[in-house]
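Q: Need coordinates for the below:
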Amino acid sequence: MTENRSRRQQAAAQPVTFCGTVGLYAEAAHDSTKYDSAVLFLSPWGLEEMCTRKLWRDLAERLALSGIASMRFDYPGTGDALDRGDFAEGLAVWEKAVLGAAEELRRLSGAARLILVGHGIGATLAASFAPKLGTVEATVLMAPVISGRSYLRELAAWSKMVDEGLGLRKDQRIADHVAVAGLVMPDEVAAEIKKLNIEALPTPPASRVMMLERPARDKEVALSKHLAALGAKVTRLPYLGYDDLVSNPTLAKQPLAVISQVVGWVSEAATQSKGRKAHLQASEVPGTARLEGPDFVETPLRFGADDRLYGVLCQPRGQRRGATVICLGSGYDRQAGWARMTVETARYLAAKGVASLRFDGADVGDSPPVVGAPEQTLYTDYQVDDVIAAFDLLDGLALGLAVLAGRCSGAYLAFRSALADDRCKAAVLVNPFTFVWDKDEAVDDALRYNARSLEDYGRRMVSGDTLRRLFAGRIDVRSAVTSIGKQVARRIAGMMPALMAPVSKYARLGEATHALFKRLALRHMPLTLIYSATDIGLDRFRFHFGKNGEGLKRYGNATLDIIADADHNISPPAAKAVVRERILQAALKAGEPDGARANTHVNDAPTFPAGA
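A: Alright, predicted model coming up:
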């Protein structure tokens, strides 16, 4: 199976829409064994969902090669799904989406039987909703939530740790709702999840159950024994690599052994086809699925060579104006963005008449990796190829006047892509870590150790929260000291006399940075730089351009905004508003399309390419 994956470029899953949400259907490989079973994935929620997004895609691709079709989707109010103003029905809103996904999966695959694969609270929903989903012949429960009450307490603790890591003050944290990483669970849903408890299910969710149990979780062990006592054939396995998977989307390590175990077990549990309806071919699946909001219409699509990239085109319902914004992801966050910021930004822009495209780069979220590319693609030119494919897509849709926008690694990618393709008419860079990557610095180490600016270290040292974390052993002192040492060295290098510059690596990086800024200035391409006041990237920017950005004056195309009281991820609402407004201004100033484009309405949208 691994050999086939290495030889054959995978396409992104086929997007479909139902129940106000987006589903991704992965059809079974045409040359594989045919099954009368298909897999429905039930996702976890919050940060755990962001961390497991790639896991779902990897499982779906491997199952497809084994001959088993699958569907994964977003619950209403999460990911790419529509936001509902009314959750009065509580958990029933999510339940209807699960039922809709099951129906759509059966229709597309022709399979009569379902196998449920759930993670976290998704595993709990699988166990709870299985009796309502028709024939469910097997269920995989990965680290299931046993008690909803305990789960909400764990979320509160997890949320505090994330906020502390971001450096958010108590008054900047979401304390009046169930929330984590800026994602807020609807109160009505949270109230019903609090009541969930599956440790005494009256019937098993299926006759065969695979339980992936986390270490030292007695209630998961007890659930396995309870399901076996009810008559289910239970396969119990340790969930190896769970902690490395769910700690951080950018650092998430895929549990390869567990993936192989799940694929093998599901393949054995699935029922082979005996004259059932054939799988729908990709060409038979409706090609243009849409979600409609009050001010926007969104089209999830595949594009690029071999349809390998997944994204969402968001267009205004009324007259379009300005340039199209290409939103680039940060790290390995899915294209919806940290705390759904990219989704919210796209819909805000549409309300102002501006179209946008957000997408997952190769091996990020729902876009498969490129065959032959290295595993680590951040801060490499491989990602620029994906942006060029996005430009090509917009050109084909008569939306090609484009602006790039991104945060952190997405800002770096926007900068490098603007240099590589003059179809970029403006760029908005939010908290870029650097502009020229230091080849002596390993990307993996830079991501893992989360360096901070000297100002941020100073602010944190006088914080009571920092002292508590230090005494609890939750701070990597060695990494912090190393980071501070590098920054001090960089500042000393910045004070070197000009004659000493050639012997300074930092000075050479500075010269290369200025050369690239000069290239964009010669093109008169507007460049908007936005930094949080204590961001590590601002420290590096000041090394190149001075404390107040005075070095930018030589480049008439560049402007600088510094946002006080904002973290690296732009969590506070006021900071988000500043970023959205700057992106909107850049799109409008980039120029109106020609007459034919300016009068384009969503209802007269251009024809999408095959596979979109």
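
Q: CA only for contacts and neighbour counts going forward, please
A: Fine.

Q: Pull the contacting residues for L114.
A: L114 makes contact with 37-40, 102, 135-138, according to C-alpha atoms under 8 Å, 6 or more residues apart in numbering.

Q: what does D333 give?
A: D333 sits next to 50, 249-250, 364-365 when contact means C-alpha under 8 Å, 6+ apart.

Q: so who does I174 touch?
A: For I174, the contact set (C-alpha under 8 Å, 6+ apart) comprises G182.

Q: for the one 10 residues further on, same thing?
A: Contacts of V184 were listed using C-alpha under 8 Å, 6+ apart, and they are 177-178.

Q: Proceed likewise with the subsequent sequence, for comparison:
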Amino acid sequence: MSEKKNFQYIAAGAAKGAADDASASEPTDAVPCGVVREPLVFGAAGRQVLGWMHHPSPATRQGRAVLLCQSVGFEYVNAYRVFVEFADRLAASGYPVLRFDYPGTGDSAGGQAAPSPLAEWIEAVDWAARELRHDSGCDELVAIGFRLGAALAALAHAHGAAIDRLVLWHPVAAGRQYVRELRAVAMAGAQPPASDGSLEVAGFAFAAELVAQLRAIDLTQASWPALRDALIIGRDDLQADDRVVDRMRAQGIPVTRQSHPGFLQMVCEPPDTRIPEQACAAIAQWLASPSVAKPGSAREFGQAERAELAIGDLREQTWLLAGERRIAGVYCSASDATTKRAPVLILNSGTAHRVGPAGLHVSIARALAKRGIPSLRFDLGGIGDSPALGSAVTNQVFPAGAVDDVFAVMDDLTQRLSCRRFVLLGHCSGAYHAFQAALQEQRSRIDEIVMINPLTLLGAVAMSAAPAETGVGRVAPWRARLKSASNYAVVRAAVGWLRRVRVGLRVALAGVAQRLGLRADGAAAVSLQAFFRRGVRLSVFVASRDPGMLRLRTEAGAAWALGLRRGLIDEYWIADANHVFSTEASRARLIESLCARLLATEHA
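A: Got it, this is the predicted structure:
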């Protein structure tokens, strides 16, 4: 979870109560009968992108295909689950659907070091449109773009992409306004713009060149000579801006303009994400208009279990693992890897999909691969691109089948790669799942677990029952009193020191009480002692400004202190970092420390 709700930049809608969609529903991920998800790679060398096809049943397949263009940054991560389910629904209605990550984002190759990243993103929309037409055999293609993805789809069509119809969903029509919103989010996270104009927004870096290119976006000056028609969906809690509508109509393009609720629920924190049912229904109805397009010859699908892309000297393979579980995972390794090192399995953080908070897991995986350590970042069942089995509840921070999924992935890699030893790595809730897997595993295949900012050893029960932190350990009351103080950083450091002193005193007192027989070991302490008996190494990386260690050390009591004294636990503290390592500098410190730790031990 981020320290601030990262959608605060839309506070303009608060005047109307930020009207939520009363019909909005939780993501279910019950993949409709006959729909098949399949990973694929396309694009130019060095800038290949990862996409996911959602194939409809051959019996229902239509001649109209749908290309989903997602947004970037935190809007991409937070709304990811919405678009997975929306793609499934569209495919169930007979539309072949493709969604994908732009170069340098998500699981795709490339990066912002390119001279013109925005141009590459627009070009990627063209690639995706060509790929979708080729794979589906459809004569008609509709692009549905969300936020910046809407602008990219519109600009791609203006540059000649083979898109027949457009849906612009809460579109970024004016780049200057969008950059102002990004700056507001950055400031809310105490990350003011750098002197060169670059931004760090909720953990995502926007290089100065990209910021300048984004600022230049202006759909009111674009032309769409071959566009058949368009649907533009705005928010119902903001005043309508019809300049793009007017621009299209002036060019003779039929435009349908609608407003629907639910935007906030799409881009809030992943565990709280909801499907905006009204908007989805409106898009589906508009798509269903009569079409003369006939289904063409689609390529054979449903057999591919992997897609491979090259990233410099690295190779990433997207696999569907564990048989019918179809767990989506990306295996990252050096291209010429001959290492026998144990792979690092990277588990989901919360319900963010496998890329992790602001792409943290991708950065970790690629840094490890450059040092010769392979990894697999994957989605637990009911998260990201992995479907839930049976009637399992989805989009859960602590899914009931998480440990079974970990074991199933280990079994698959044992057969696929002849792996016999593993390292588990998890951030936040992923740390808990890694701990539980090591505790329950009966075949001694786990050498080490790496916990990054763990919050609990007891899972959902402990998190729901934990009281809110109060007193001097909370920074918020101090912040409220010191909004205008120039020495806020000093006070924040002092508050952090007081918090650590309090933790130390509570742990010490708990140890004394246990030795005197005044306090029995709690469930977390018992679990931790059982873990120690397994002989699995435990490495813990903690952000200096993360409150999680207070909860965890209080849970574990003297058992944690005992583990530290006996060398059963290694703690590594990352300076000037928060829970999600939302700055490039803190992220770099974490990754360097993490790589050094894993390189120090030969996990074969």
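
Q: longest single helix anywhere in structure 2?
A: helix 488-515 (DSSP state H).

Q: Tell me roughly how far the next helix or strand after that helix lies from structure 1 on average.
A: Using DSSP states H and E, the helix or strand that follows helix 488-515 of structure 2 towards the C-terminus is helix 523-534. Once the two models are superposed, helix 523-534 of structure 2 sits on average 1.8 Å from its counterpart in structure 1 (mean C-alpha distance after the TM-score superposition for structure 1).

Q: how about helix 523-534 of structure 2, aligned to which bit of structure 1?
A: Under TM-score structural alignment, helix 523-534 of structure 2 corresponds to residues 512-523 of structure 1.

Q: try stretch 569-577 of structure 2
A: Taking TM-score structural alignment, stretch 569-577 of structure 2 hits residues 558-566 over in structure 1.

Q: residues of that stretch that come out buried?
A: Buried residues in stretch 558-566 of structure 1, counted by 16 or more other C-alpha atoms under 10 Å: 558, 561-563, 565-566.

Q: likewise stretch 258-265 of structure 1?
A: Buried residues in stretch 258-265 of structure 1 (16+ other C-alpha under 10 Å): 258-259, 262-263, 265.

Q: and if you look at stretch 438-449 of structure 2?
A: 438-439, 445-449.

Q: With stretch 190-201 of structure 1 instead?
A: 190-191, 193, 196-199.

Q: now those residues as TSV including distance to L378 of structure 1 and secondary structure?
A: Below are the buried residues of stretch 190-201 of structure 1 laid out as TSV (distance: C-alpha to C-alpha, whole Å; DSSP: H, G, I helix; E, B strand; the rest coil):
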residue	distance to L378 of structure 1	secondary structure
A190	36	helix
A191	39	helix
I193	37	helix
L196	40	coil
N197	41	strand
I198	41	coil
E199	42	coil
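
Q: Please identify which of these is nearest to E592 of structure 1.
A: Closest approach between the buried residues of stretch 190-201 of structure 1 and E592 of structure 1, by C-alpha to C-alpha: A190, at 44.5 Å.

Q: What distance do you get for the counterpart of the closest one in structure 2 to L166 of structure 2?
A: Alignment note (TM-score structural alignment): A190 of structure 1 maps to V211 of structure 2. Per C-alpha to C-alpha, to the nearest Å, V211 of structure 2 is found 25 Å from L166 of structure 2.

Q: again, but for V403 of structure 2
A: As for V403 of structure 2, its distance to L166 of structure 2 is 42 Å (criterion: C-alpha to C-alpha).

Q: What separation do you get for the residue positioned nearest the centre of structure 1 and A289 of structure 1?
A: Among the residues of structure 1, the one closest to the centroid is R334, at 1.3 Å (C-alpha atoms, centre = their mean). R334 of structure 1 is 20 Å from A289 of structure 1, where distance means C-alpha to C-alpha.

Q: And G134 of structure 1, by the same measure?
A: 26 Å.

Q: Could you do D80 of structure 1 as well?
A: 13 Å.

Q: Who has more neighbours out of these two?
A: Here D80 of structure 1 and A289 are compared on neighbour count by other C-alpha atoms under 10 Å; more neighbours surround D80, at 25 against 18.

Q: where does the more buried one land in three-state SS?
A: Using DSSP: H, G, I helix; E, B strand; the rest coil, the three-state assignment for D80 of structure 1 comes out as coil.

Q: For the buried residues of stretch 190-201 of structure 1, give me CSV that also has distance to A278 of structure 1.
A: Formatted as CSV, those follow (distance: C-alpha to C-alpha, whole Å):
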residue, distance to A278 of structure 1
A190, 41
A191, 43
I193, 38
L196, 39
N197, 39
I198, 37
E199, 39
